[in-house]
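S.K.: requesting a structural model of the entry that follows:
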Amino acid sequence: MSTDDGPSEPEEEGLDVTDGDGSVRERLEEETDRAVERFDDGVVDLLSWVLDTETRARIYVYLRQHPDSTSDEVAEGTGLYPSTVREALAELHGEDRVSRRKRESDGAGNNPYEYTAIAPSELVSNIAGDVQSELNTVFNLDDHLGDGGGESTDGADEPVTITVEESEQ
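M.R.: Model (predicted):
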């Protein structure tokens, strides 16, 4: 003999909204978080090559997400040591990969610098120039080494030109 204690929850055909491990929404959110983390790690890996170190890449990504941040804010947001962040920011600023300005404050005291990372398109343009210069050096290595005796039949005497154009979207 069965008793009906009241209305049961509606079941959607083919979709179990909850199960023993939690809701479908929670699992989707967890998977999305994992995918974003993997994507962020991939971006950091690529930027590590471009910016020389993972530390500098993490700082660049943080500043793209949080422009006008102080070194202390970057350290807190990235989990890096404050001294490491200050040193890397000084290098990135010296290479024109981040800009900085004094934070305006009404009170007396220290006004820290706020940092903002340059746009990725500018970063790529700068890198293209560096790669172009290095390729020119490699292709003209004989001239740089003073060994002009070999004949070049592949046009290596001509400079390498790399052009980066912005896409129109």
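S.K.: only C-alpha atoms for contact and neighbour calcs from this point on.
M.R.: Fine.
S.K.: which is the succeeding secondary structure element to the helix or strand containing E73?
M.R.: In the assignment (DSSP states H and E), E73 maps to helix 71-78. Using DSSP H and E, the next helix or strand after helix 71-78 towards the C-terminus is helix 82-94.
S.K.: what residues are up against the residue nearest the centre of the chain?
M.R.: Centrality entry for the chain: nearest residue to the mean C-alpha point is V61, 3.8 Å, by C-alpha atoms, centre = their mean. By C-alpha atoms under 8 Å, 6 or more residues apart in numbering, the residues touching V61 are V44.
S.K.: centre of the chain to whichever strand or helix holds it, how far?
M.R.: In the assignment (DSSP H and E), V61 maps to helix 54-65. Taking C-alpha atoms, centre = their mean, to the nearest Å, one finds the center of helix 54-65 at 5 Å from the center of the full chain.
S.K.: and the angle from the longest helix belonging to the chain to helix 54-65?
M.R.: Once the chain is assigned using DSSP state H, the helix that runs over the most residues is helix 24-51. Angle between the axes of helix 24-51 and helix 54-65 is 120 degrees (criterion: axes from the mean of the first three to the mean of the last three C-alpha atoms, to 10 degrees).
S.K.: does E166 touch S121 like I think?
M.R.: Yes - the criterion here is C-alpha atoms under 8 Å, and E166 meets it with S121 at 7.5 Å.
S.K.: what about the two, which has more around it?
M.R.: Each of E166 and S121 has its neighbours counted (other C-alpha atoms under 10 Å); S121 has more, 13 against 8.
S.K.: here's the other one to compare against:
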Amino acid sequence: MSEDTTDDVEGDDQSPRERLGEEKERAVAGFDQGVVDILSWVLDTETRARIFVYLRQHPWSTSEEVADGTGLYPSTVREALAELADEDVVERRKRQSEGAGNNPYEYTAIAPSELVGGVVGRVQDELNTVFNLDAHLGDDSEPENTDQPVRIEVEEADDGGDER
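M.R.: So this is what the prediction gives:
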């Protein structure tokens, strides 16, 4: 029996470059989903996270472009964009066009570092509320401590490699 059994093994007819390309696509998809999962926690919903990621990749897009690019319903995108604009997570401006007619709004997402700053403040406030829970509940057995025991600082990474 000198039959070659390599035909039975899946993927052997692909070049190494093709296999690497497929692995890269799978890794990127997994990474993207991980980013969306984290942003879903930060931004409250997966819908808002997907919109944020899309706008980081495609700044100054209209709600229609965001809906097309994310696969979300246009009405859902419009509602989420309005909320995100109210929360200063996205910036909004009127699209300028040469012709007459309706100029739609276009949106871009703030930098992730700005987004983290807002989240840190929210988390810090919530942790301090927990630490000072007895004071808030009126429990007099412990001395009242209205200090802010939790302080979270976020520093931007130094891309230049200089130590600070």
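S.K.: now the longest helix of structure 1: which residue numbers in structure 2?
M.R.: Taking TM-score structural alignment as the measure, structure 2 aligns residues 16-43 with helix 24-51 of structure 1.
S.K.: quick one: that stretch to structure 1 mean distance?
M.R.: On superposition with structure 1, the mean distance recorded for stretch 16-43 of structure 2 (mean C-alpha distance after the TM-score superposition for structure 1) is 0.7 Å.
S.K.: may I see the buried residues of that stretch?
M.R.: Residues of stretch 16-43 of structure 2 classed as buried: 36-37, 39-40, 42-43 (neighbour count, 16 or more other C-alpha atoms under 10 Å).
S.K.: then stretch 69-86 of structure 1?
M.R.: 69-75, 78, 82, 85-86.
S.K.: make a markdown table from these and add distance to N140 of structure 1 to it.
M.R.: Below are the buried residues of stretch 69-86 of structure 1 laid out as a markdown table (distance: C-alpha to C-alpha, whole Å):
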| residue | distance to N140 of structure 1 |
| --- | --- |
| S69 | 43 |
| T70 | 44 |
| S71 | 42 |
| D72 | 45 |
| E73 | 46 |
| V74 | 42 |
| A75 | 43 |
| T78 | 42 |
| P82 | 43 |
| V85 | 38 |
| R86 | 39 |
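S.K.: go through these and name the one nearest G20 of structure 1.
M.R.: T78 (35.2 Å; C-alpha to C-alpha).
S.K.: any idea what the closest one aligns with in structure 2?
M.R.: Under TM-score structural alignment, T78 of structure 1 pairs with T70 in structure 2.
S.K.: just give the nearest non-adjacent residue to E153 of structure 2, would you?
M.R.: V120 (7.9 Å; C-alpha to C-alpha, 6 or more residues apart in numbering).
S.K.: which residues touch the one you found?
M.R.: 152-154.
S.K.: most neighbours of all those, which one?
M.R.: When neighbours are taken as other C-alpha under 10 Å, the top entry among the contacts of V120 of structure 2 is I152 (11 neighbours).
S.K.: what's the distance between it and L127 of structure 2?
M.R.: 10 Å (C-alpha to C-alpha, to the nearest Å).
S.K.: on that earlier part again, conserved subset of the contacts of V120 of structure 2 in structure 1?
M.R.: Compared against structure 1 with both residues aligned by TM-score structural alignment, their matches' C-alpha atoms under 8 Å, those retain 152-154.
S.K.: counting neighbours, what do you get for the aligned partner of N111 of structure 1 in structure 2?
M.R.: In structure 2, the residue equivalent to N111 of structure 1 is N103, according to TM-score structural alignment. Per other C-alpha under 10 Å, the neighbour tally for N103 of structure 2 reads 14.
S.K.: leaving out chain neighbours, which residue sits closest to N103 of structure 2?
M.R.: R95 (5.4 Å).
S.K.: correct me, but that neighbour touches Y107?
M.R.: No - contact criterion C-alpha under 8 Å: R95 of structure 2 and Y107 do not qualify, at 9.3 Å.
S.K.: E151 of structure 1: helix or strand, and which one exactly?
M.R.: Here E151 of structure 1, judged by DSSP H and E, is contained in no helix and no strand.
S.K.: how many neighbours does it have?
M.R.: 8.
S.K.: what's it aligned with over in structure 2?
M.R.: Aligned partner of E151 of structure 1 by TM-score structural alignment: E142.
S.K.: spatially nearest residue to that match (excluding sequence neighbours)?
M.R.: Nearest one to E142 of structure 2, counting by C-alpha to C-alpha, 6+ apart, is D134 at 7.4 Å.
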